[in-house]
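>>> Whatever this is, show me its structure:
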Amino acid sequence: MTAVMQGVRILEVAEHTFVPAASALLSDWGADVIKIEHVERGDAMRALASSGVAVVPKDVHVLLEHSNRGKRSLGLDLTSDAGRDVLYKLAATCDVFLTNKLPSVRTKLHVDVEDIRAHNPNIIYVRGTGQGERGPDADRGSYDSLAFWARAGVAVGVMRPEYGHVPVPPGPGFGDSIGAMTIAGGIMGALFHRERTGEATEVDVSLMATGMWAMGQALALSLLLDIPWTPPPVDAPRSNPLTGNYQTRDGRWLSFTCLQAGRYWPPMCEVIGRPELATDPRFADHAALMANSREAIAILETTFAQHPLAEWRERLASFIGQWTVVQDTLEAAADPQAVANGYVQDCTTAAGIPFRLPAAPVQYDGRPSPAGRAPLFNEHGDEILAELGLDTDAVLDLKIRGVVA
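Model (predicted):
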């Protein structure tokens, strides 16, 4: 694996998942990430006891590990002049300053772009926000369940009238993790631009913008047609019988997206043991198949319901069309493709407890990036301060005054 970010130093003043997960990715790719944490409690994520749908185990805080792997931690009081002086000294050594603090908080703490660039004019300044840096809600906090999921149209995109409620995100940090990848890409682009031009830029990524981009094609159609995007009803007719989901005898689901139905219908007929349907006048070519899709769908529904998933896996193994099994998270992690490509990485906590994390989704030179572990709170405090040239007496004085943890 090529550590493409090796030699890049990032200073992070951020909490929770959205922004910290961005520098976690960059750490996987070789960057040195210094995480500044609240001098007493650390990152608020450390105290999170539940994801909203599951209890977070105390011995392996995988939510914290996901967004803080490979970093170095320093507990620092940014409300004090001495604490900010340490931050500014660190900023002078870094390539990137990364934060999710609201505008009013950045002003109060004196960590806005002008404050940081007064000590390093060449630093790339990166802000991750809920709704964006401008507008009436710029100074309002948010979460991915709000700005990404609810506000950007994602929730409505999966909502159905029969639910009777607004669907929740599919997992903790769903929009956060997508947004983090966006921030990481923005940082890499800014570093490339600085390398080419010498110009240090500001980078802004919001959860709302990321959600709207994720819904980009639906949003564009909505704007073109002036109709809000909503998914089709469950019983809406499908013109293509080889797109959609079919349930097996044991209650599992097979998902198909064979857009060229006429091409894939004959081999599908072989798979289901009904070769005569390939020449049936109702389905003999693409146009006929589309015109008689309801009948074809009914045949497939009945046939797939007659056998369990294991049998359909065998039958479909040689099918040339596009299909997959609808899997849960444990099945995805054990999927032969996930295993072969290293999509899940083995890790250990600071206490030596083993656990596993999803790998960074971008690979270099054909190998996955090894995922590090999250730091203990202030684990690297003395080390980081020593790198700034502070001797033992100076560090002890800062600790006594509560400036550093």
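>>> Every contact and neighbour count from this point should use C-alpha atoms.
Noted.
>>> any idea how far the residue nearest to Ala218 when sequence neighbours are not counted is from Ala220?
Counting by CA to CA, 6 or more residues apart in numbering, Trp229 is the residue found nearest to Ala218 once chain neighbours are left out, at 6.2 Å. Between Trp229 and Ala220 the distance, using CA to CA, to the nearest Å, works out to 10 Å.
>>> before we move on, what SS does Pro121 have?
Assigned by DSSP: H, G, I helix; E, B strand; the rest coil, the conformation of Pro121 is coil.
>>> Name the nearest residue to it, ignoring sequence neighbours.
Of all residues beyond its chain neighbours, the one nearest Pro121 is Ala200 (7.7 Å), with distances taken as CA to CA, 6+ apart.
>>> The stretch 101-250 of the chain: strands as residue ranges?
Listed in chain order, the strands of the stretch 101-250 of the chain (DSSP state E, counting those that start in this stretch) span 124-129, 202-206, 243-247.
>>> and for comparison, fold this next one:
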Amino acid sequence: MLDRAPTPPLTGITVLEIGAFMAAPFATMQLADLGATVLKIELPGSGDPVRATGPFVEGHSSPFARLNRNKRSVALDLKSDAGREAVLRLAASADVLVENLRPGAMRKLRLDYDSVRAIAPRLVYASASGWGQDGPLAALPGLDIMAQARGGLMSITGTPDGEPTKIGVPICDLVCALYVALAVTAALRERDRTGQGQYVDVSLYEAGVSFAVWEAGKYFATGEVGRPMGSAHQSTAPYQAVRTVDGHVTLGAVTPKTWEGLCEVLGLGALRADPRYADAFTRHAHRGALIAEIEDVTRGWTSADLVRALDEAGVPCAPIADYAEVFTDDHLHRRGYFWDAPHPVLGPVRQLGSPMRFSRTPAVRDAAGPLLGEGTTDALRAVGYSDSEIHQLAAQGTAALGDAPPDPSGTSEREDPA
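The predicted structure follows:
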């Protein structure tokens, strides 16, 4: 494990998260990993709906403990005047606010950008939503699968003539969150120059469309519309999964050197002289015949033997691992990717590491997702609330102080997320 740096990159930055489920929480998790203090604003009693998402360990959500690591939970009822006032006081001393409620919800709470900017002009305020803050789709609910569908990703995912297939992870949610985190760090850098905050609008829809690099290259050049191709590449070959005696192996032999190496390993030297296979683009045009010839050979290999031979020949390849294999992978363990975060009830909670590796200021490895409201008292004290005022808020139900478990039903009056 890397040594904990005393000053991670975003040390001193305070982030308020008014989020639920995925986009805002995953974005602020990135910022927390980089050292920002993230105050996760949750509804007293139930909190983020992910708290009610299983599987559960000792009554606590396993996904929540991982998605919300390195954060502090501040439980406030934003629909009450006192709760709104508390959030505004927190915002006045914060650097960033990230939210992913449906467009218009923050305005109803009188916590929209214009309202907050009036008392916090240096604040970077980022909204993640399904379709963006304006335009004809803005008011519609927008979940990841809808963004994958309308954004074209489902039209190119799966096999030809197969059923509509979404990408296996909520990719639009996740990449929207990464764009939010990138935009926030850029806006903070710009604030260093000008002293002014600004508003950031990122949508799941546009985040998904931004992936269409190859598809845009084809369509805007030739008018060709991308279609599902299984595991095959859009324009070069061989670059896909091929069958073996016990499964599949992915390979990519698209340069002259790797193409020659593949032919040598498989004993298909004659293919190098075939004009249909002269280069990767030409091979793609004849991919059906090419893959049939390759699989005639690879079906006689085990996956392990084929990977070993191709590795030795310098041909890019990999087996198709399931997540039991991924989460026990020797390479990842040797690089210290996985780590255990402490939790007051669950004990050590295994975490997926940050892919960002810094030579001097490594990502923070602090605590698992917080108990509901456990950071409320400290956060309110820091913005001038007395202990008697904090306990009064708790007595009114406006705040929760971390001394009661969340409602296992997960019911919440918070506006729907993006």
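>>> Give me the more crowded residue out of Trp229 and Ala220 of the first structure.
More neighbours surround Trp229 than the other of Trp229 of the first structure and Ala220, with 18 against 14 (other CA atoms under 10 Å).
>>> quick one: what's aligned to that one in the second structure?
In the superposition onto the second structure, Trp229 of the first structure corresponds to Gly226 when matched by TM-score structural alignment.
>>> so its match sits right up against Val213, yeah?
No: contact between Gly226 of the second structure and Val213 fails when scored by CA atoms under 8 Å: they sit 11.1 Å apart.
>>> about what we covered before: can you add mean neighbour count and distance to Thr182 of the first structure and give the strands of the stretch 101-250 of the first structure back as a markdown table?
Putting those into a markdown table (neighbours: other CA atoms under 10 Å; distance: least, CA to CA, whole Å) gives the following:
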| stretch | mean neighbour count | distance to Thr182 of the first structure |
| --- | --- | --- |
| strand 124-129 | 24 | 10 |
| strand 202-206 | 20 | 7 |
| strand 243-247 | 19 | 30 |
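>>> Output the ones you listed in CSV; the columns should cover distance to Leu398 of the first structure.
Written out in CSV, the entries for the strands of the stretch 101-250 of the first structure read as follows (distance: least, CA to CA, whole Å):
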stretch, distance to Leu398 of the first structure
strand 124-129, 27
strand 202-206, 32
strand 243-247, 62
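>>> tell me which element Val254 of the second structure is part of?
Using DSSP states H and E, Val254 of the second structure is not contained in any helix or strand.
>>> Give me the aligned partner of it over in the first structure.
In the first structure, the position corresponding to Val254 of the second structure is occupied by Leu259, as judged by TM-score structural alignment.
>>> Show me what Leu204 of the second structure lines up with in the first structure.
So, by TM-score structural alignment, Leu204 of the second structure is matched to Leu207.
>>> ok, now which ones touch that match?
Under the criterion of CA atoms under 8 Å, 6 or more residues apart in numbering, the contact partners of Leu207 of the first structure comprise Gly128, Thr129, Gly130, Gln131, Gly132, Tyr143, Asp144, Ala147, Phe148, Gly175, Asp176, Gly179.
>>> 7 Å instead?
Counting by CA atoms under 7 Å, 6 or more residues apart in numbering, Leu207 of the first structure makes contact with Thr129, Gly130, Gln131, Asp144, Ala147, Phe148, Gly175, Gly179.
>>> Can you find the partner of Val4 of the first structure in the second structure?
Using TM-score structural alignment, Val4 of the first structure lines up with Pro9 in the second structure.
>>> Same check on Gly30 of the first structure?
With TM-score structural alignment as the criterion, Gly30 of the first structure matches Gly35.
>>> right, and the match of Trp229 of the first structure touches Met154 too?
No: at 10.7 Å, Gly226 of the second structure does not count as touching Met154 under the criterion of CA atoms under 7 Å.
>>> residue range for stretch 378-386 of the first structure in the second structure?
So in the second structure, the equivalent range for stretch 378-386 of the first structure is 373-381, judged by TM-score structural alignment.
>>> Report the buried residues of the matching stretch.
Applying a neighbour-count criterion of 16 or more other CA atoms under 10 Å, one finds Gly373, Glu374, Gly375, Thr376, Thr377, Ala379, Leu380 buried in stretch 373-381 of the second structure.
>>> How many neighbouring residues does the match of Val4 of the first structure have?
For Pro9 of the second structure, the count of nearby residues is 19 (other CA under 10 Å).
>>> what secondary structure does it sit in?
On the three-state scheme (three-state DSSP), Pro9 of the second structure is labelled coil.
>>> my read: it touches Leu34, true?
Yes: in this structure Pro9 of the second structure lies within contact range of Leu34 using CA under 7 Å: 5.6 Å.
>>> And the nearest residue to Pro103 of the first structure once chain neighbours are set aside, how far from Val105 of the first structure?
Here the nearest residue to Pro103 of the first structure in space, its sequence neighbours aside, is Asp139; by CA to CA, 6+ apart that works out to 5.8 Å. Taken as CA to CA, the spacing of Asp139 of the first structure relative to Val105 of the first structure amounts to 9 Å.
>>> where's the most far-flung residue of the first structure relative to its centre, which helix or strand?
Computed with CA atoms, centre = their mean, the maximum C-alpha offset from the centroid of the first structure is found at Pro281, amounting to 47.4 Å. Remark: Pro281 of the first structure resides in no helix or strand, with elements defined by DSSP H and E.
>>> which residues sit in contact with it?
By CA under 7 Å, 6+ apart, Pro281 of the first structure lies in contact with nothing.
>>> Alright, calling it a day.
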